[in-house]
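*Asks:* Just to be clear, the model below is a prediction. Sequence and coordinates:
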Amino acid sequence: MVAHATAASGTGAAEEFEELRPLLFSISYRILGSVGEAEDAVQEARLRYETSPARPESAKACLSAVVSRISIDVLRSARVRREEYVGPWFPEPLLTDPYQDPERSAELSDSLSMAALLPLERLSPLERAVFVLREVFAFGFPEIASAVDRSEAACRRLAVRARRHMDAGRPRFEADRREREELARRFLDAFREGDVDGLRELLAADVAMVGDSGGKAPQWKPAFHGAGDVSRVLGVIVLSYARIGGVMEPRAVNGQPGAIFRDREGRVINAWALDVVDGRIQTIRSVLNPDKLGHLGPVADTWAILREANQGPSRHTFGTPEPEQENRT
């Protein structure tokens, strides 16, 4: 990464950074699994870049290296917190990936899914960064070596180890994205209509419904398994949302079909991400931890919502979002 003598600060550097910001966020988010931490890492990379005394030969290579190193350091400190986390840990839900290469949009969306990000938790911070840069963004090993401050040979070994770990947990998705989205639409329509039998028909026999509350939101238990148990839970949730006048927004969550649930005031209750495999809903991942929802808008008091939902018969119609509510995210 050869630097020229001209200063990196100024209008030119700022423009270069803004062009690369979406890519930098996408790299950092995949390494960290946190929207807030990724945004902080990108901002720190900007400060370092714009105050550098020299302009690099490649702004993309330089900034990708800087944000990767910052993200690795953040992840090292975050791993202790995640080991102490209460219940299942999921990445913070992301509604859109700001970086999209049109030729690789489907591949990039799948790499963003919670099913793809969760196996990354098994990797060391260095392995995770190397895997993301190589397998997701197709960086060359010379660029990766510069980014993680290791030799090319060491990076190749890290990539092999990471790929071996990841292959064991690589997610399967419906091959046809349109079929996946259509099945998810039918599932969410059945939920909105309170059609529990319709919901059950769309569930895989071994479906799992898993929640990440971090101990900070009401939750019966972290996971339910099997179409029978999951459909019964969904039936209770349908009634609860009807009682509180809840609103469901079908959205792409981490590049996969999903939904954001709000109370009647538009405050966020939780987010769902759906995995579709072999024409059925295979996994429902629900993020309830309020600390992970704040970037989606004002967050509801879920304990108060639970008390209201338990007060008696439904007094409201389960809703769909008004246009202005959809635009809040």
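*Replies:* Thanks, I have it.

*Asks:* Could you use CA atoms for every contact and neighbour count after this?
*Replies:* OK.

*Asks:* Provide a list of residues in contact with the closest residue to residue 216 other than its chain neighbours.
*Replies:* Using Cα to Cα, 6 or more residues apart in numbering and skipping residues adjacent in sequence, the residue nearest residue 216 is residue 289, 5.8 Å away. Shown here is residue 289, whose contacts under the criterion Cα atoms under 8 Å, 6 or more residues apart in numbering are 212-217, 270.

*Asks:* from those residues, which single one is nearest residue 186?
*Replies:* residue 270 (19.9 Å; Cα to Cα).

*Asks:* need the contact list for the closest one.
*Replies:* 260-262, 286-289, 293.

*Asks:* which residues of the stretch 51-200 of the chain fall in helices?
*Replies:* According to DSSP state H, counting those that start in this stretch, the stretch 51-200 of the chain carries its helices in the segments 59-83, 105-112, 114-117, 125-131, 141-148, 152-168, 177-193, 196-201.

*Asks:* Serialize those helices to TSV and add fields for distance to residue 25 and mean neighbour count.
*Replies:* As requested, the helices of the stretch 51-200 of the chain are exported to TSV (distance: least, Cα to Cα, whole Å; neighbours: other Cα atoms under 10 Å):
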stretch	distance to residue 25	mean neighbour count
helix 59-83	8	19
helix 105-112	12	18
helix 114-117	15	23
helix 125-131	13	26
helix 141-148	15	20
helix 152-168	21	16
helix 177-193	24	17
helix 196-201	36	18
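
*Asks:* quick one: the residue nearest to residue 216 from residue 246, how far?
*Replies:* 18 Å (Cα to Cα, to the nearest Å).

*Asks:* try this one next to it:
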Amino acid sequence: MTRAEEFEELRPLLFSIAYRLLGSVSEAEDAVQETWLRWESSPTAPASTKAFLSAVVTRVSIDVLRSARVRRETYVGPWFPEPLLADPYEDPERAAELADSLSMAALLLLERLSPLERAVFVLRDVFGFGFPEIASAVERSEAACRQLAVRARRHMDAGRPRFEADRAERDVLASRFFDAFSEGDVDGLQELLAADVRMVSDSGGKAPQWGTGIAGADKVARLLVSLVAPFTQIGGTVEPHSLNGQPGAILRDRDGKVINTWTLDIFEGHIQTIRTVLNPDKLIHVGPVADAWSVLRQATQIRRPPAS
């Protein structure tokens, strides 16, 4: 097998590691590409190609993460990871860990960790790497990595999000939610929303912040209903879609361009949080991006009562 073939075989794993470390599709793809360049120029063949490439992509991602954390300190409004349509890496033996670590809530929780803690946690608890491999990847001793793992688990367990265990039941609830939204059914929406449900959006200052900071079942339900009629009248569509392993949707304008994405956190039969990503920089990989400001102006004109 050639180096290129070996790399392509491991590309899904490398991307999945990088995405969980960076929370960015574009940055993860760049980290994987940099890993290929280093692999291509390496004069020696490692004992384990998987261990070598995983270590390289981890180191590259840690460097990117350190600079990204500085940028995020000046980010306008809430920061969310870039929505991921599908995880390219599959491992039946670690399916639960992979799925749990992909959700928006889990990725946001990872933001609380230091870059080294995050790397050790992802490699150990998500992908099941041994401590000798992890120590090589982060260039620390095995003892130090074990301590980092303990601290990371403590932080994660303290704020670990809880999700609906039954995925089929979760998906049915999400389907009912989008049906009620499309029908403008306030009562139907309220029935599905947790009493303290929150609707939060990430626009990065580059798009309107629809619904940011709205909390409570009644307020969120009425906000959603106020949006749906003008949105559909201007040709907008709601496309239910799994995002980050969670029920969600892609909202598109009349031309099929992406306006934003929604992801739903579900627990105990109710929707706990609705997260919307509107920042156009974070939607490029989803498809051609709409001008959200233009969509908002069109919808506002529809909602505005006619002059007497």
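*Replies:* Alright, I've got the coordinates. Being a predicted model, the structure only gives us computed values, none of them experimental.

*Asks:* Inside helices: which ones of the contacts of residue 289 of structure 1?
*Replies:* In helices, judged by DSSP state H, none of those are found.

*Asks:* quick one: which two of the residues you listed are the most distant?
*Replies:* Pairwise distances across those peak at 13.9 Å for 215 and 270 (criterion: Cα to Cα).

*Asks:* State the number of residues packed around the aligned residue in structure 1 for residue 271 of structure 2.
*Replies:* Superposed on structure 1 with TM-score structural alignment, residue 271 of structure 2 falls opposite residue 281. Residue 281 of structure 1 has 26 neighbouring residues, counting by other Cα atoms under 10 Å.

*Asks:* same thing with residue 245 of structure 2?
*Replies:* Here the count is done by other Cα under 10 Å, and residue 245 of structure 2 has 20 residues near it.

*Asks:* Run through the residues that contact it.
*Replies:* Shown here is residue 245 of structure 2, whose contacts under the criterion Cα under 8 Å, 6+ apart are 86, 99, 102-103.

*Asks:* in what helix or strand does the alignment partner in structure 1 of residue 28 of structure 2 lie?
*Replies:* Taking TM-score structural alignment for the superposition, residue 28 of structure 2 sits opposite residue 38 in structure 1. Mapping residue 38 of structure 1 onto the secondary structure by DSSP states H and E places it in helix 35-50.

*Asks:* average distance between that helix and structure 2?
*Replies:* Comparing helix 35-50 of structure 1 with its match in structure 2 after superposition yields a mean distance of 0.4 Å (mean Cα distance after the TM-score superposition for structure 1).

*Asks:* Direction-wise, compare that helix with helix 59-83 and give the angle.
*Replies:* With axes from the mean of the first three to the mean of the last three Cα atoms, to 10 degrees as the basis, helix 35-50 of structure 1 and helix 59-83 are set at 140 degrees to each other.

*Asks:* Give me the contact list for helix 35-50 of structure 1.
*Replies:* Contact with helix 35-50 of structure 1 is made by 8-10, 13-14, 17, 21, 24-25, 28-29, 32, 63, 66-67, 70-71, 74, 92-94, 295, as judged by Cα under 8 Å, 6+ apart.

*Asks:* so how far is residue 312 of structure 1 from the match of residue 28 of structure 2?
*Replies:* 42 Å.

*Asks:* Next: residue 242 of structure 1.
*Replies:* Here the criterion is Cα to Cα. By it, residue 242 of structure 1 lies 11 Å from residue 312 of structure 1.

*Asks:* Can you pick out the residue with more neighbours from these two?
*Replies:* residue 242 (20 against 10).

*Asks:* So that one sits against residue 310, correct?
*Replies:* No - under the criterion of Cα atoms under 8 Å, residue 242 of structure 1 lies out of contact with residue 310, with a separation of 11.3 Å.

*Asks:* Return the closest of the contacts of residue 289 of structure 1 with respect to residue 277 of structure 1.
*Replies:* The shortest separation between residue 277 of structure 1 and any of the contacts of residue 289 of structure 1 is 21.7 Å, and it belongs to residue 212 (by Cα to Cα).

*Asks:* Chain neighbours aside, what residue packs nearest to that closest one?
*Replies:* Distance criterion Cα to Cα, 6+ apart; nearest residue to residue 212 of structure 1, sequence neighbours excluded, is residue 287 at 4.9 Å.

*Asks:* Next up, the contacts around that neighbour.
*Replies:* By Cα under 8 Å, 6+ apart, the contact set of residue 287 of structure 1 is 90, 92-93, 211-213, 270-272, 293.

*Asks:* swap in residue 236 of structure 2?
*Replies:* Contacts for residue 236 of structure 2 were tallied using Cα under 8 Å, 6+ apart; they are 251-254.

*Asks:* ok, the residues you listed in structure 1: which stay?
*Replies:* For those, the aligned pairs still in contact in structure 1 (both residues aligned by TM-score structural alignment, their matches' Cα atoms under 8 Å) are 251-254.

*Asks:* among those residues, which are in helices?
*Replies:* Using DSSP H, no member of those falls within helices.

*Asks:* buried subset of the residues you listed?
*Replies:* Among those, those scoring as buried are 251-253 (criterion: 16 or more other Cα atoms under 10 Å).

*Asks:* just those residues now: which is nearest residue 185 of structure 2?
*Replies:* If you rank these by distance to residue 185 of structure 2 using Cα to Cα, residue 251 comes first, at 18.4 Å.
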